[in-house]
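A.B. asks: Give me coordinates for this.
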Amino acid sequence: MLELRDVRKRYGGVEVLHGVSLSASGGSVLALVGANGAGKSTLIRILSGAVGMDGGEVLLDGAPADLSSPHHAHALGIRTVYQELSLVPQLSVTENLLLGRFPRRYRMIDWTAAHRRAQELLDRAGFGMIDPREPAGRLPVARQQMVEIAKALADEPRVLILDEPSAVLAGSDLDALFRLVRELRRRGVLVVYVSHRLAEVLDLATGIAVLKDGQVVETTEPARTSEAELIRLMAGRRPERIYPPRRSSPGASPGEVRLRVEGLTRPGEFTGVSFELRAGEIVGLFGLVGSGRSELAACVFGASRPSSGTGAYGNPADAIRHGVAMVTEDRAGSGLVLGLAVRDNIGLTTWHGLWIDQARQRRDVASMIERLDIRPPGCAAMPVARLSGGNQQKAVLAKWLLVGPKVLILDEPTRGVDMATRVEIYRMVDGLAREGLAVLLISSDLTEVLGATDRVLVMNQGRITGELPSEGTTEDQVLERAIEA
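C.D. replies: Here you go, the predicted structure:
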């Protein structure tokens, strides 16, 4: 169905795709894997019509495909769900799903029919738990991702490109996504699946293309490869230890309390939450979608107000003054200013009043870019939107590290990040904890939340339902507390 022949792309004088050739048939799942910066995002933007090629051709059913714009790609039956959300947050789920194609009656929008059609789209995608009348911006990020997928399915595409669709999903929501991918394959749709979660790639894909430095270095099938081999192909070396060794023996005394939350309540989100963070420890916070984990973090940071309880700051500025930093789960929406350069994004936390010591800011930012190995080299003046997802995440971390925080809240810090960059982030967070920082790590990845932390808090329906030591605890034990009635 789809064939790429010697596809090339350059930005300025730098070629980022060096003659990519691939093919895939209908009713298959082609997985694209590679480290951040390997060229995956550029490739799918070409297929979606968002950027043009500088060489090569794309064929659909053996004929040259006109991909000169997203409109032309849509006309050919190609739809893309990007990693970064593109919903209109002030509009309802129905309005987002049906923008430009509302059912009408007597020249007016037929809202009864519109909500019914939206519910049909959600049900068909397996996301019927979402209320079509709910404002999209009030949904958790994971549910917003589901709406994006349902929107792409509204026109029954022949080729569906999914860019990190599972990055914020867990539990039954993740199961629903996997069922949908298998159902689309049964219907004859070609699914191009981009993911850093290699276990699910091996489970879902019928074919795998490994990209490195803008080239396809291997095409294979799940039965002929393994996670370790894919990592070797992506990184050019054998995988190292993923998680750092434990910083202390079980039962060792942690440092002083850096954050104490008691009885924190925000109606409809969480109730009576209490916990402590101590210097030198990494505490995991796990919960399924709707458990209240991200809402709790935002409230502690001062982005929303509790109705009762203690431990939450009055506003983010107050939290920052007290040495608390927060990396949000939506880096594009609330972590970065996409229109600004990398230098200006990292330096945001150094702005005080109207005057900026620009020389010092440049030195500090350059030091952070080098410390976190933000790529490509010399990217300080580049728009941050041009960086890969992993390097954007590093830029967000760099921004907060310039503050010199005592408490660091990380909400899905490895979302859409390749394994090599994940290892870098884990090591950096481990190093910060060894220096005395208190870290709260929120994640929907159970392996991560147990491997990178000292203890785990489990949330279910807005309450803390368990506190477990990370070492010796199984994923089943955590899930049991996350889903129990």
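
A.B. asks: only C-alpha atoms for contact and neighbour calcs from this point on.
C.D. replies: Fine.

A.B. asks: Tell me where the stretch 1-150 of the chain has helices.
C.D. replies: Taking DSSP state H, counting those that start in this stretch, the helices of the stretch 1-150 of the chain run over residues 40-47, 70-75, 93-98, 111-125, 141-153.

A.B. asks: Make CSV from those helices and add mean neighbour count and distance to S308 to it.
C.D. replies: Putting those into CSV (neighbours: other C-alpha atoms under 10 Å; distance: least, C-alpha to C-alpha, whole Å) gives the following:
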stretch, mean neighbour count, distance to S308
helix 40-47, 22, 44
helix 70-75, 17, 48
helix 93-98, 24, 31
helix 111-125, 18, 36
helix 141-153, 23, 25
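
A.B. asks: between those helices, which one is nearest to Y193?
C.D. replies: The closest of the helices of the stretch 1-150 of the chain to Y193 is helix 40-47. By C-alpha to C-alpha, the value is 10.0 Å.

A.B. asks: by contact count, what packs against the closest one?
C.D. replies: Based on contacts counted as 3 or more C-alpha pairs under 8 Å, 6 or more residues apart in numbering; DSSP states H and E, the elements that helix 40-47 packs against are strand 14-24, strand 29-34.

A.B. asks: which residue is nearest the centroid of the chain?
C.D. replies: Nearest to the mean C-alpha position of the chain, counting by C-alpha atoms, centre = their mean, stands R415 at 3.3 Å.

A.B. asks: How much space separates that one from L169?
C.D. replies: From R415 across to L169, the span is 10 Å (C-alpha to C-alpha, to the nearest Å).

A.B. asks: what does M419 give?
C.D. replies: 18 Å.

A.B. asks: Name the nearest residue to T453, ignoring sequence neighbours.
C.D. replies: Excluding its sequence neighbours, the residue lying closest to T453 (C-alpha to C-alpha, 6 or more residues apart in numbering) is I282, at 4.9 Å.

A.B. asks: Here is the second sequence; please produce its structure so I can put it next to the first one:
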Amino acid sequence: MTGILVQGVSKSFGETRALTDASLAADMGEVHAIVGENGSGKSTLAKIISGVLAPDGGTVDVLGETPGNPCHARRLGVAPIFQEMMLAEQLSIAENVFAGSDGLLCRTLSAKARNAEAKALLERLSGQAVDPTARVSDLPLHLKQWVVLARAICIQPRVLILDESSAALDLAGTERLHAEIRRLRDGGACILIVTHRIAELVRIADKATVLRDGRTVGTLSKFEITEQNLLKLMSAEKPPAKVQLDPSKTARSSSALVLRCEALQLARETTPFGFELREGEIVGVAGLDGAGHAEFIRTVAGIDLPSSGSVTIFGSHGQSIEIRSIEEAGAAGLSYVSGDRKKEGIFPALSTFENFAMAPYGCHRDRTGLIDAGSLRGSFAREVARLGIKVGPPNDRITSLSGGNQQKVLIARAFAAQPKVIVLNDPARGVDIGTKQELYRQLVAFSQTGGAVIYLSSEIEEFFDFADRVDVFVQTTLHRSLPSRDLSEEALLYAMFGRLADAVSPITVEEMA
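C.D. replies: This is a model prediction of the structure:
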């Protein structure tokens, strides 16, 4: 039975044409992926199907009707989860889970009963103990994502739309989400997923519709969903070669030290550890949710202070600066890119150009010390071209861009500040495959000129053929460092679970889920 049928849909926002000729057919009891580069119209199509946007042309049939608005779609059983988390930060977990629920059961539940229901649902989904009365603003990013997922699942949807909903989850969290998707699919629901994670598509999707520049350019069956096929359809060109580190690079041990952590404790009663970063080095950082790798990144960038210990950046002439704030880190030559662009990255009321220019102002002064606007705009144009950012007029608000293109602006801003160290906190969340490969190339080129990189990612495959080593965190401390020659999915997975791959029994499905 066909659950969703979209034919010839078009949608424009002023002069920007988001969709031109988009079509899609998804059956009940099917996981159907929507794939495409940033700005190809994926999120716009998802919002049209969920009744948030009205198409300019074409037809949309969802469960036999055309959703006229989100309330109509919800009555049909459509539960969308969009790329930007829609949460009331000052309310509790339970209040957010049941926000908008208008069924008889939800209306008559007492606060105590709602807390119990929210707690049971969220703990089943996330596998973590939660306090349903906790304020959402105090939660880490991955738990916020589970709150949004719980809100959609609590209505027992017939159509579930997930727009980059695994981007904030680690490997184990993604496995748990996949298990829930399979449960809903096997129960007859239709699941639409928008994601750039190729490994995720290969494992979970039954079909994939590919968009390019607002048009549907192909639909792949389960066994046709490969990175090669997707890239070919998305780009209409030969897929780019994977990034390879230059084997002629000099040994890191002989390179100058640029950053050092000494006796670092990220929280009380945790094991202190040391960390060194040298010129030309690319270090990956990995771990399961709550393992401490995210806290480490924020501490190195000066956002959070450690419980004890120090983070020091070394200048080219031997001077050292201890980092105790993000301002000090920036002044010392460190650029930071957050994966949570809504909370820590963009200034939504400012233009695309103003958002870009926040960091590199100091690099574009004339001889009198004033800002050279022409030089700054030239830098903006170069970075837009280099990263393939799809932008409209530079003075339009940054929120007029797709989520992935907003993230590219933040990456461009970091490069334009001419740093010696770039710290990236899961920067490829919501970014398409081609842009990821271009980002890796730019980081490799940056390292070849002496720059140093610390790169946290929730996608372990991102590290292969890219990082010089991967430092794995367990129980809020540095557990193991894997050099590039030892990197494999198995080795990283075992290290993240605190094991040695050659010393113990295999990790079970139950542990992963």
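
A.B. asks: Which parts of the stretch 401-513 of structure 2 are strands?
C.D. replies: 421-425, 452-456, 469-474, 477-483 (DSSP state E, counting those that start in this stretch).

A.B. asks: To L288 of structure 2, which of those strands lies closest?
C.D. replies: Checking those against L288 of structure 2 by C-alpha to C-alpha gives strand 469-474 as the closest, at 7.5 Å.

A.B. asks: returning to what we had before: for the residue nearest to T453 of structure 1, what are its contacts?
C.D. replies: Neighbour list for I282 of structure 1: D430, A433, A438, V439, L440, L441, A452, T453, D454, R455 [criterion: C-alpha atoms under 8 Å, 6 or more residues apart in numbering].

A.B. asks: Out of these, the closest to V407 of structure 1 would be?
C.D. replies: Taking C-alpha to C-alpha as the measure, V407 of structure 1 sits nearest to A438 out of the contacts of I282 of structure 1, at 4.8 Å.

A.B. asks: quick one: contacts for the equivalent of the closest one over in structure 2?
C.D. replies: The equivalent of A438 of structure 1 in structure 2 is A452 (alignment by TM-score structural alignment). The contact partners of A452 of structure 2, by C-alpha under 8 Å, 6+ apart, come to V258, L277, R278, E279, G280, E281, I282, K420, V421, I422, F446.

A.B. asks: quick one, helices of the stretch 201-350 of structure 2?
C.D. replies: Assigned by DSSP H, counting those that start in this stretch, the stretch 201-350 of structure 2 shows helices spanning 227-235, 293-300, 326-331.

A.B. asks: Pick the most deeply packed of those helices.
C.D. replies: Of the helices of the stretch 201-350 of structure 2, the one with the most neighbours on average (mean count of other C-alpha atoms under 10 Å) is helix 293-300, at a mean of 22.

A.B. asks: which other residues reach that helix?
C.D. replies: Applying C-alpha under 8 Å, 6+ apart, the contact partners of helix 293-300 of structure 2 are 266, 285-287, 304-306, 311, 323, 423-425, 454, 456, 472-473, 476-477.

A.B. asks: now it and strand 452-456, what's the angle there?
C.D. replies: 150 degrees (axes from the mean of the first three to the mean of the last three C-alpha atoms, to 10 degrees).

A.B. asks: What's the match for V474 of structure 2 in structure 1?
C.D. replies: Aligned partner of V474 of structure 2 by TM-score structural alignment: N460.

A.B. asks: if I look at that match, how far off is R293 of structure 1?
C.D. replies: N460 of structure 1 sits 9 Å away from R293 of structure 1, taking C-alpha to C-alpha as the criterion.

A.B. asks: Need the residues touching each of those two.
C.D. replies: G287.

A.B. asks: Translate Y494 of structure 2 into the numbering of structure 1.
C.D. replies: Matched across to structure 1, Y494 of structure 2 falls on E480, judged by TM-score structural alignment.

A.B. asks: Turn the strands of the stretch 401-513 of structure 2 into a markdown table, columns for distance to A134 of structure 2.
C.D. replies: Below are the strands of the stretch 401-513 of structure 2 laid out as a markdown table (distance: least, C-alpha to C-alpha, whole Å):
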| stretch | distance to A134 of structure 2 |
| --- | --- |
| strand 421-425 | 25 |
| strand 452-456 | 27 |
| strand 469-474 | 25 |
| strand 477-483 | 26 |
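
A.B. asks: where's Q145 of structure 1 relative to A332 of structure 1, distance?
C.D. replies: In terms of C-alpha to C-alpha, Q145 of structure 1 sits 14 Å off from A332 of structure 1.

A.B. asks: show me where the stretch 251-400 of structure 2 has strands.
C.D. replies: 257-265, 273-278, 282-287, 308-314, 320-322, 334-338.

A.B. asks: Next, the mean deviation of the first one compared to structure 1.
C.D. replies: Its matched residues in structure 1 lie on average 0.9 Å from strand 257-265 of structure 2 after superposition (mean C-alpha distance after the TM-score superposition for structure 1).

A.B. asks: Could you give the separation of that strand from the chain centroid?
C.D. replies: Centroid separation between strand 257-265 of structure 2 and its chain, computed with C-alpha atoms, centre = their mean, to the nearest Å, is 27 Å.
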